[in-house]
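*Asks:* sequence? don't have it. structure:
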């Protein structure tokens, strides 16, 4: 079994008004040195598979078909093997 964490964010070319609003609030609170705030989505799942390549193929299909809008968003993921607890 594999633990998979998926991060979905807007592509750099897409305006992120929510990120800009949060960045403005951070500045109004007096925090300095914060820039390029982007808002995204995070998904965590456990995936059963015989090998990591099969799991990656499944995760990419899920991301392409459901979790991310390929016109506006990009994604990345981390895949970690879960050792059987004995």
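*Replies:* Done, it's in. Please read all numbers here as calculations on a predicted model, not as lab measurements.

*Asks:* drop to CA atoms for contacts and neighbour counts, all remaining ones
*Replies:* Noted.

*Asks:* Do a quick rundown of the helices in this protein.
*Replies:* Counting by DSSP state H, the chain has helices at residues 17-28, 52-62.

*Asks:* Could you dump those helices into CSV and include mean neighbour count and distance to residue 42?
*Replies:* Formatted as CSV, these follow (neighbours: other C-alpha atoms under 10 Å; distance: least, C-alpha to C-alpha, whole Å):
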stretch, mean neighbour count, distance to residue 42
helix 17-28, 14, 15
helix 52-62, 15, 14
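
*Asks:* and residue 41, which of those helices is closest to it?
*Replies:* Comparing the helices of the chain against residue 41 with C-alpha to C-alpha, the closest turns out to be helix 17-28 (12.2 Å).

*Asks:* The structure to be compared is supplied as follows:
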């Protein structure tokens, strides 16, 4: 069983990595980029029977800093 967890900075939280990417794209001539938010994607290979609630617990305990990040879980 596979799960994909997408972690992104919450709206309103400064994203210095995203801003650095936006500036670098501008320096490369890509002037149409108004904003960039950079996050991470985590793919988990799970034992059969692992529940979405268990994956949520993993996110809350380790995979996401829930003070400044939100996450989305996709099972399948």
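*Replies:* Sure thing, it's come through. None of these values were measured; they are calculated from a predicted model.

*Asks:* that older thread, okay if I get the helices of the first structure as a markdown table plus distance to residue 4 of the first structure?
*Replies:* Conversion of the helices of the first structure to a markdown table gives the following (distance: least, C-alpha to C-alpha, whole Å):
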| stretch | distance to residue 4 of the first structure |
| --- | --- |
| helix 17-28 | 25 |
| helix 52-62 | 8 |
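
*Asks:* Which one, of the ones you listed, ends up nearest to residue 5 of the first structure?
*Replies:* For residue 5 of the first structure, the closest of the helices of the first structure is helix 52-62, at 9.7 Å, according to C-alpha to C-alpha.

*Asks:* Please compute how far that closest one lies from its chain's middle.
*Replies:* 15 Å (C-alpha atoms, centre = their mean, to the nearest Å).

*Asks:* Please enumerate the strands of the second structure.
*Replies:* Assigned by DSSP state E, the strands in the second structure fall at 2-9, 40-45, 69-75.

*Asks:* most remote residue from the second structure's center?
*Replies:* In the second structure, counting by C-alpha atoms, centre = their mean, residue 29 sits farthest out from the average C-alpha position, at 26.4 Å.

*Asks:* That one and residue 23 of the second structure: what is the separation?
*Replies:* Applying C-alpha to C-alpha, to the nearest Å, the value for residue 29 of the second structure to residue 23 of the second structure is 10 Å.

*Asks:* again, but for residue 67 of the second structure
*Replies:* Looking at residue 67 of the second structure against residue 23 of the second structure, where the rule is C-alpha to C-alpha, the gap reads 26 Å.

*Asks:* Done for today, thanks.
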